[in-house]
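> need a structure here:
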Amino acid sequence: MAGYGGRPLIVVPRTALPHWSGTEGDYDRACEVMDFVGVLELPDGAEELVLGGEPLSTAYLPEHRVVVRRHYAESGEGVADIIRTGLPTAEWEEGPVLSTTGELVMFDAAYFGTEVGTLTDSTTLDLAAGRYRVDSAAIEPNNLTSFRVHRFAELN
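Below you'll find the predicted structure:
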């Protein structure tokens, strides 16, 4: 799981990366998202997803189309298995709808989109173009382990 320095994370279509202005303006808008997830629009009309809340280690599990954020756990071992086991019984809260033209990139909201791959780490979310509702759930298999999971549910 990657850490992202305690700032909000954003998920932006790769084609719209040049339009994300980081601390020159867009970062402040991302910080205004108080929910677990929110959708903002970029100047070119592209939509981006903001992962709000506290700074958490974060990973993407492509086989389930879920972003996993660790609140607390005894270790980082076996995260994928814990999530895989918890998904079928998770109680999902419906989230916002995100429209995308395809591949998404998740990174620290403070950076400019043009800095992705050079000055900041990123994670690629290989999703097909379309509309997705981003639902959220808690997975807490015991009192020592808590994850927040966001799934991309494809809409027709």
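> okay, CA-based contacts and neighbour counts for the rest of this
Fine.
> okay, how far is it across stretch 61-79, tip to tip?
End-to-end distance of stretch 61-79: 10 Å, with CA to CA, to the nearest Å as the criterion.
> quick check, residue 81 in a strand?
No - read with DSSP: H, G, I helix; E, B strand; the rest coil, residue 81 is helix and lies in no strand.
> gap between it and residue 27?
33 Å.
> with neighbour numbers in mind, choose between those two.
Shown here are residue 81 and residue 27; by other CA atoms under 10 Å, residue 27 has more neighbours (21 against 9).
> I'd like to know which elements the lengthiest strand in the chain is packed against.
In the chain, assigned by DSSP state E, the strand with the most residues is strand 130-142. For strand 130-142, the elements it packs on are helix 79-86, strand 97-100, strand 145-155, judged by 3 or more CA pairs under 8 Å, 6 or more residues apart in numbering; DSSP states H and E.
> here is a second sequence; please produce its structure as well for comparison:
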Amino acid sequence: MAKATRRPKEFTQAQLYELKHNPNVSSIEGRNITYTSVFKIAAIRADQDGVRPREIFIRGGFCLEAIGTDTPKRCLQRWRAIFDKYGEKGLMNEGRQRHNRKHWTLEEKLQDKIHVAEEQIRLLKDENAQLKRELRELQKLYAEKPKRLYVRSRVSEY
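Got it, this is the predicted structure:
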């Protein structure tokens, strides 16, 4: 049994051109290939019919030397698990989108910090105004009460 070849570290220009123009490829970023949901579903159906993973990818127009000979098997294992758990709708959603975080520019980060600081300032001003009102009410109550002096007598024990 031949050893599975790993995909090379980078795509050649010809491989990139071929992959970008393949209708079964949604996008390519670096070494990551995003396959279309139509291809994923068709691949799962073909796999259920007994077609081998390599054959599915060759029929899909992929060069195994470019993507790696072990890629079809790994992709189908991953897609099968998603299909078993979520059905076709799971394959329709792009998995990477669920975990993407927004990449903020420096200006956006600073604007967000300014917005948070302004909100904190507004809340603190509201709190100060409330405390001032309460202080005025307490001062009014204290002014209305007659002042009494209490003298404690000290008793010494002899």
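> care to give me the TM-score?
Scored by TM-score structural alignment, normalised by the length of structure 1, the superposition of the two chains gives a TM-score of 0.25; 72 aligned residues with a CA RMSD of 5.3 Å.
> quick one on the thing from earlier: could you give the angle of the longest strand of structure 1 to helix 79-86?
Computed with axes from the mean of the first three to the mean of the last three CA atoms, to 10 degrees, the direction of strand 130-142 of structure 1 lies at 90 degrees from that of helix 79-86.
> in strand 130-142 of structure 1, what counts as buried?
Residues of strand 130-142 of structure 1 classed as buried: 131-140 (neighbour count, 16 or more other CA atoms under 10 Å).
> ok, stretch 44-57 of structure 2 next?
Applying 16+ other CA under 10 Å to stretch 44-57 of structure 2 flags 44, 47, 53-57 as buried.
> follow-up on the earlier one: can you lay out the helices and strands packed on strand 130-142 of structure 1 as CSV showing distance to residue 72 of structure 1?
Conversion of those to CSV gives the following (distance: least, CA to CA, whole Å):
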stretch, distance to residue 72 of structure 1
helix 79-86, 11
strand 97-100, 28
strand 145-155, 5
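> quick check: residue 83 of structure 1 vs residue 68 of structure 1, distance?
Taken as CA to CA, the span from residue 83 of structure 1 to residue 68 of structure 1 is 8 Å.
> higher neighbour count, those two?
Shown here are residue 83 of structure 1 and residue 68; by other CA under 10 Å, residue 68 has more neighbours (25 against 22).
> Validate this expectation: that one resides in a strand.
Yes - counting by three-state DSSP, residue 68 of structure 1 is located in a strand.
> show me the contacts for it.
Applying CA atoms under 8 Å, 6 or more residues apart in numbering, we find residue 68 of structure 1 in contact with 58-61, 147-150.
> same thing but 6 Å
For residue 68 of structure 1, the contact set (CA atoms under 6 Å, 6 or more residues apart in numbering) comprises 58-59, 149.
> so which of the buried residues of stretch 44-57 of structure 2 is the closest to residue 112 of structure 2?
Nearest to residue 112 of structure 2 out of the buried residues of stretch 44-57 of structure 2 is residue 44 (CA to CA; 44.1 Å).
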